[in-house]
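pasting the structure only:
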């Protein structure tokens, strides 16, 4: 059984035991989080919600809160002697899927 969840403006296809990296959640490490389910599927077929499936949830455990590798952002304007170099590290939350409840 798998489910499609929505968090941080993105959708993820998950099943039991998956480890996913999502946009930073407001949760401590080792705590549980629940996600709303957009679609759920098994060997009998798919069930889609409008916008969410009633009574279906996905439970996950927060493994870690961290920051991704640094990327370099460089902007410039040609022929204007204008340039700017910045770095950015996107925060994330690492979540392990514990249960898919239909």
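Cool, the structure landed. Because the structure is predicted, anything quoted here is derived from the model rather than measured. Numbering: from 1, shown residues only.

please count neighbours and contacts with C-alpha atoms only from this point.
Fine.

number of nearby residues for residue 50?
Residue 50 has 8 neighbouring residues, counting by other C-alpha atoms under 10 Å.

go on, residue 74?
10.

helix or strand for it, which one?
If you go by DSSP states H and E, residue 74 is part of strand 71-77.

can you check residue 5 too?
Going by DSSP H and E, residue 5 is in strand 2-7.

before we move on, what about residue 51?
Going by DSSP H and E, residue 51 is not in any helix or strand.

buried residues, whichever strand or helix holds residue 95. List them.
Using DSSP H and E, residue 95 sits within strand 91-101. Using 16 or more other C-alpha atoms under 10 Å as the test for burial, strand 91-101 gives 92-100.

on that earlier part again, between the strand holding residue 5 and strand 91-101, how big is the angle?
140 degrees (axes from the mean of the first three to the mean of the last three C-alpha atoms, to 10 degrees).

then this one, side by side with the first:
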């Protein structure tokens, strides 16, 4: 059984027991449950439900494992023959969740 959820402007295919890195979820402490209610598709062995745009009554329950920061990315701006160089770094914050249950 799997589901496709919409969260943070992205779509994720999730299964029970799977770990997932998403955008940071503010206001949720590690160890608590979080409910994704914007479910686009739910499929089990015998049937599939597709939403218009979301499946009515479907939800995905996940446990928040941790919050963290991704590796550093360097942003470099450069213009030739103008002596212009600019270097900037960025570390994206994320939340790791573990999928506990998919409800149709």
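Right, received. Where do you want to start? Fair warning: this is a prediction, and the values are worked out from it, not measured in the lab.

buried ones in the strand holding residue 5 of the first structure, by neighbour count?
Across strand 2-7 of the first structure, burial judged by 16+ other C-alpha under 10 Å covers 2-6.

just flag the most distant two among those residues.
Maximum pairwise distance among these (C-alpha to C-alpha): 13.4 Å, between 2 and 6.

roughly how far apart are the spatially closest residue to residue 15 of the second structure that is not a sequence neighbour and residue 44 of the second structure?
Spatial nearest neighbour of residue 15 of the second structure, chain neighbours left out: residue 2 (4.6 Å); criterion: C-alpha to C-alpha, 6 or more residues apart in numbering. Per C-alpha to C-alpha, to the nearest Å, residue 2 of the second structure is found 7 Å from residue 44 of the second structure.

ok, residue 63 of the second structure next?
For residue 63 of the second structure, the distance to residue 44 of the second structure equals 21 Å [C-alpha to C-alpha].

can you tell me the SS state at the residue of the first structure most remote from its centre?
For the first structure, the largest distance from the centre (C-alpha atoms, centre = their mean) belongs to residue 79, which lies 40.9 Å off. Put simply, residue 79 of the first structure is coil when judged by DSSP: H, G, I helix; E, B strand; the rest coil.

just tell me what it corresponds to in the second structure.
Residue 79 of the first structure maps onto residue 81 in the second structure, with residues paired by TM-score structural alignment.

do you know how far that match is from residue 75 of the second structure?
Relative to residue 75 of the second structure, residue 81 of the second structure is positioned 20 Å away (C-alpha to C-alpha).

again with residue 42 of the second structure
Taking C-alpha to C-alpha, one finds residue 42 of the second structure at 39 Å from residue 75 of the second structure.

between those two, who's got more neighbours?
When neighbours are counted by other C-alpha under 10 Å, residue 42 of the second structure and residue 75 differ, and residue 42 comes out ahead with 24 against 10.
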